[in-house]
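Asker: have a look at this fold, sequence not included:
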């Protein structure tokens, strides 16, 4: 059959279902069938699975004209997905098309959730399409004779590539693809990505810079104009002093009518703790929702999560309170309404969530935005413009992730072994390691065979042996087993299972939270108040509690920051807000109109900074002397900027500070007055000597030491334990700290040690963004206002700091008193 006839088969199949293929689907079919690689840019819910699965099946039909009579066994395509939850949807869509075309294709899933017997069956006979994760692909590469599994592979599809790009899982994909390209000469590689700012670079990272695959590739964009409507939930009465004490819970009564008027709703929160609180409050205040509202986040057990996903699909549930665990992929066609609690911190995340509503081609998406404090209405206004312009973030790929490379080389050594001369060109062909030098390569080979210069005396680090023929191989079964258990790049705090005393698994919780509790303490988890009985064998044993007050778990992942794009949009909106004060309400949108009393109060007490202005406010309270700075750059940049400025001020005169920060600005609080004129005269916002001053101000060595724990785990320097006997987090920390200290004292040129500092500056402190922020501030006119009392802009930062110290009841009382004084 020629290409036109093949595509005719697919079009007929679509017609039989009353569908019509989109232009982007036909473009992708044509490109794939003409032997091209590529990247498909298409929004969630637009039919992207059929865009790539269809041509894989058609290509098989083309190469096997007798496909209905004689079936050719073996793995033909791999579909890599970042989330296990996505795999069931892909399996259903793929099976449907393959069966109805009469190919006899089998579709299998292999993820961390796949039972052992299914994996063993797959080893004996691989499915035609394998849906898997980056980690499970590397596990296959660690098995003996893996070449045989992949020799007839025609295609690899990397789904949700924008989610993997900019993470070490993306580096895993790059390395896996570099190997598969060598094994299977006719391999076609395709990525699927939602909108990101750097699509061209995303394609280059996927296919390899300068590669033949890149030269013979296409970037296909689905030109589907998704209509997204953003509607803000604005309270009837606006407080003049916005604060974050309620996590948006004071607007719960505004949300309930929206839930009741929709067939199904997803209520997105930014953190698991916020998710728990919202669910609990809904159930407490509206008991009639029992059985109709559920909760979904990554720490709840798998059975419950799957039940929730199925129940909302069948419209058995009215609403689900969730976190980013439902950002992607679970195909909820019937979800009618999305509610976003608080700023989503990034445009792409917001668009992704909005796309879960009207999750069918051509349907409008409606997303409600609920501000947790008034100033977040400026975010809502900024997001509306971003949605119109589709102004989304870039995803920055990792470079020189030597920890992932050490893991990968050990994976190859565990399976059939490798010859460095064969593997080096493959590694150098990837985007991440394009710049690797011969010297660094020799160091890495030395590291996996001898454990580097300073660890040579310890046999446990000599994992890989060099055989007589020059092959690098792991021959120790214990080393191989431990390595396979630890393949992956997601390093979280040790997770403990939460179970009832009488049996019944509830979910997982991070060790660092539980370690702060004593037996008898009550905490909220999975929507229930649970009393801690004891911790035994990495399990938290609990019983239900009738106590009303409880602690809400917080997870390490709960600290999100503004993306650079979001910061930029927010600043633009802030300048628009400054211009809107004094104008008639008809000329401004409803968000800025609702903010009018706050903006007028801010203007009266201080200023609203314009585009060429940088605002500093100082005032005195009974807590001490406050200096608040407003770069509007996100909390990570403010954390670094606050420490940097505190350090530079302390060089002028001895003074100590406590630092508080949020996404809008940061506060330096001291018991003595800051000589602000001296700060301005000494050009403290200069980007000169930035790295030196950051080192000194932030104790960068301490931050790098913490970052090194993850690097040590990924590189296999420390072992996290066996499935039922995990090593405690504090032991992992102390083992990795010990190795860090050895490298610091005896081997400062160790590549993994240097990587810890590089990642601290590039990824944690966002040094590039920090430098740009300083350059921008330096070019602005600095406006210092010495105020009589806290201003509306400073109020959320102050209350955030107080929340760290006070219980929620005391905090509410304290804030009410403060607001009364400020309203006078």
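Answerer: The structure has been received and is ready for your questions. Just so it is clear, the structure is predicted and the values come from calculations on it, not from any experiment.
Asker: every contact and neighbour count from this point should use C-alpha atoms.
Answerer: Noted.
Asker: grab the most central residue of this structure for me.
Answerer: Residue closest to the mean C-alpha point of the chain, counted by C-alpha atoms, centre = their mean, is residue 163 at 7.3 Å.
Asker: A strand includes that residue, no?
Answerer: No - secondary structure of residue 163 (DSSP: H, G, I helix; E, B strand; the rest coil): helix, not part of a strand.
Asker: the structure to be compared is supplied as follows:
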């Protein structure tokens, strides 16, 4: 028998918890007490507080305090009470250790375990019989649990779900998958509490709405003044005509000096390739630090990453070179400095990474940003302005993804086999209780049901697509083969097929994308896991390697490296350039590149916020047109194709183009001039969708997007363990299905979803539309500079680097740089 919950006006916690904080000389913050009281009252909500100020303790001790207040047997071991969702498997072990340790220190007999793809099979089998008091898991593993017939009993005592780093899941299909799983848990446990934790989020109301399915939600803000020191490493000499990556690792010496001044440092890069290069550069500069510098990114073997994380926690490392694999959650209190290589590209990312240092109340977070080209100094200054003003990016929740819904229907039908299936109407009501599907139409629901039960119009003749049996209003899965395949492929994470990398004599290093290995031949050398490796052979999706002695090497390029500046950061960049235009160089980073910006202003212009700068330059290649909307790389890819297509319809011309975060270049051999009216027409937001789809290879882009949709929706199967299909085979399978549906079922809703995802994800349609709408109200500032400007030069380099030429593109760039520098000196 449980005691009634006690809660006083002073929001006093159980004495064990009060003493636990006092023993560490830690202050209990008001937002933590507010969370404990809200939990005790049965509420759900979102806890939004800076990194390192105690969000985890606010949520975890809320559950422990409530249990202490309501149980008659403090020495008992409760059944599953708290389900803790983490976005990354890498966080699960650390989170489990922290929750388990704090419960034990309070003298509680709670069991805390984790369940992810890395969990041993015998542990998973035991958990299917009985879950611990608190389970740390991922969205994918939670959905897998819901697919088992015994899931009702497993979650019968669940009181609360805590979603850590909710902002990382929001606006992704993983977040949609979790919303559906939470809807199921709420149907099993109507009084279920749902709490989300986040440090960097602007749209809190939407985030809470998605978390609770529209239910009442308490928004708790941890207004703890956490000092964040954001500085830029300013090079001694700055080239006036920079290009992306031209600094490379040239700033390694001042970075070494920064490492020497701190005990422990996390050095973040934006890509795994860049992490490999910087790790190698640091070791070349300081070979005596071999045992003090480590590498950490998502493609490395899990055991290697665990070793690195343990060494960080123990203070045994001077520096860890990492990617987003260490952005989140893990409490590395020994780290007193963070270094960011390159622009953070977003304000939230900058704050998230800065929060890895200090990472405890009362200790300042410090981040040193190292530019990879001169214009990134502007981005760093812009990000600091927004960060200190508390302006971060919003994460818009996704809605209506039918591929995720189709997968969930199979999951629910599979998990209800002991009950004779799930009632279709009950399942519809459950699905619509989530924010992602609250506007799901009856027609969309009927279509999705037909898709999972018959395969839809075009695939109904193939038994393998009849995954769910419908008997009257009940849905169930009885075929063991279908059940096995579904459980193996559940989830929404899609990527190019990965190949395992192993030494010839044994020992696994991690994974590299198949398309990179496909470009190599035996004997080729590449850099991976911080080592120079020589490819020996490829067999059964495994690349066997040995240590290389030759220095010439390639670096793997992983998918996901196309990171664009956020809209929030772009606005701040435009504001700083306008300030420089008016002679305001107040930020130290702007003062450092004043000469560069003055050349841009003299030869062309520095755009004001209410202007669109357009430059045209004539060279031996023809006429170069440079446009600077500052809408981000991905949006500029769509804009460049759109504007080129529209201009070509006005004047007979063919264009080549290049893009970066600031703008795009169009080059034509025809030395054609465009009037302001023609430029306005090319930049019009009118008829945008049709024109975008017409100017691009829309069918090919949709086919590529459909590949991921087909995998999530269960249309293609990547193979059983030990017999995985290659990326080429999966691509061919999904391409064949795409062609069949396009020909025989043109109204298939998954095809429509693929087109929408091309617009929204590949081309950032909303951002393209917003940029064109803004341009419509701006003045056109069209200039004809005598040569490439500092803004135009990196776009020219981007295009030259992508061209196949007998001439070294770097030599060509160096010659052009010398010419421009001489002109600037005059």
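Answerer: Structure's in. What do you need? A quick note: this is a predicted structure, and the numbers were derived from the prediction, not measured.
Asker: superposed, what's their TM-score?
Answerer: Superposed pair, TM-score by TM-score structural alignment, normalised by the length of the first structure: 0.96. Supporting alignment: 811 aligned residues with a C-alpha RMSD of 1.7 Å.
Asker: so who does the equivalent of the residue nearest to the centre of the first structure over in the second structure touch?
Answerer: In the second structure, the residue matched to residue 163 of the first structure (TM-score structural alignment) is residue 168. Residue 168 of the second structure sits next to residue 87 when contact means C-alpha atoms under 8 Å, 6 or more residues apart in numbering.
Asker: what's the distance between residue 168 of the second structure and residue 746 of the second structure?
Answerer: Applying C-alpha to C-alpha, to the nearest Å, the value for residue 168 of the second structure to residue 746 of the second structure is 34 Å.
Asker: return the distance of residue 758 of the first structure relative to residue 700 of the first structure.
Answerer: In this view, residue 758 of the first structure and residue 700 of the first structure are 10 Å apart by C-alpha to C-alpha.
Asker: so for those two, which sits in the more crowded spot?
Answerer: A count of neighbours by other C-alpha atoms under 10 Å puts residue 700 above the other of residue 758 of the first structure and residue 700, at 20 against 16.
Asker: which parts of the stretch 301-450 of the second structure are strands?
Answerer: Secondary structure of the stretch 301-450 of the second structure (DSSP state E, counting those that start in this stretch): strands located at 319-322, 337-341, 365-370, 422-423.
Asker: now the angle from the third one to strand 337-341?
Answerer: Read it as strand 365-370 of the second structure. Relative orientation of strand 365-370 of the second structure and strand 337-341, computed by axes from the mean of the first three to the mean of the last three C-alpha atoms, to 10 degrees: 30 degrees.
Asker: how much does strand 365-370 of the second structure stray from the first structure?
Answerer: In the superposition with the first structure, the average deviation recorded for strand 365-370 of the second structure is 1.1 Å (mean C-alpha distance after the TM-score superposition for the first structure).
Asker: who does that strand touch, helix- and strand-wise?
Answerer: On a contact count with 3 or more C-alpha pairs under 8 Å, 6 or more residues apart in numbering; DSSP states H and E, strand 365-370 of the second structure meets strand 228-232, strand 337-341, helix 347-354.
Asker: right, so the ones you listed: which one is the most enclosed?
Answerer: Sort those by mean neighbour count, taking mean count of other C-alpha atoms under 10 Å, and strand 337-341 sits at the top with a mean of 26.
Asker: name the helices or strands packed onto that strand?
Answerer: Identification of packing neighbours for strand 337-341 of the second structure by 3+ C-alpha pairs under 8 Å, 6+ apart yields strand 265-268, strand 365-370.
Asker: sweet, I'm off.
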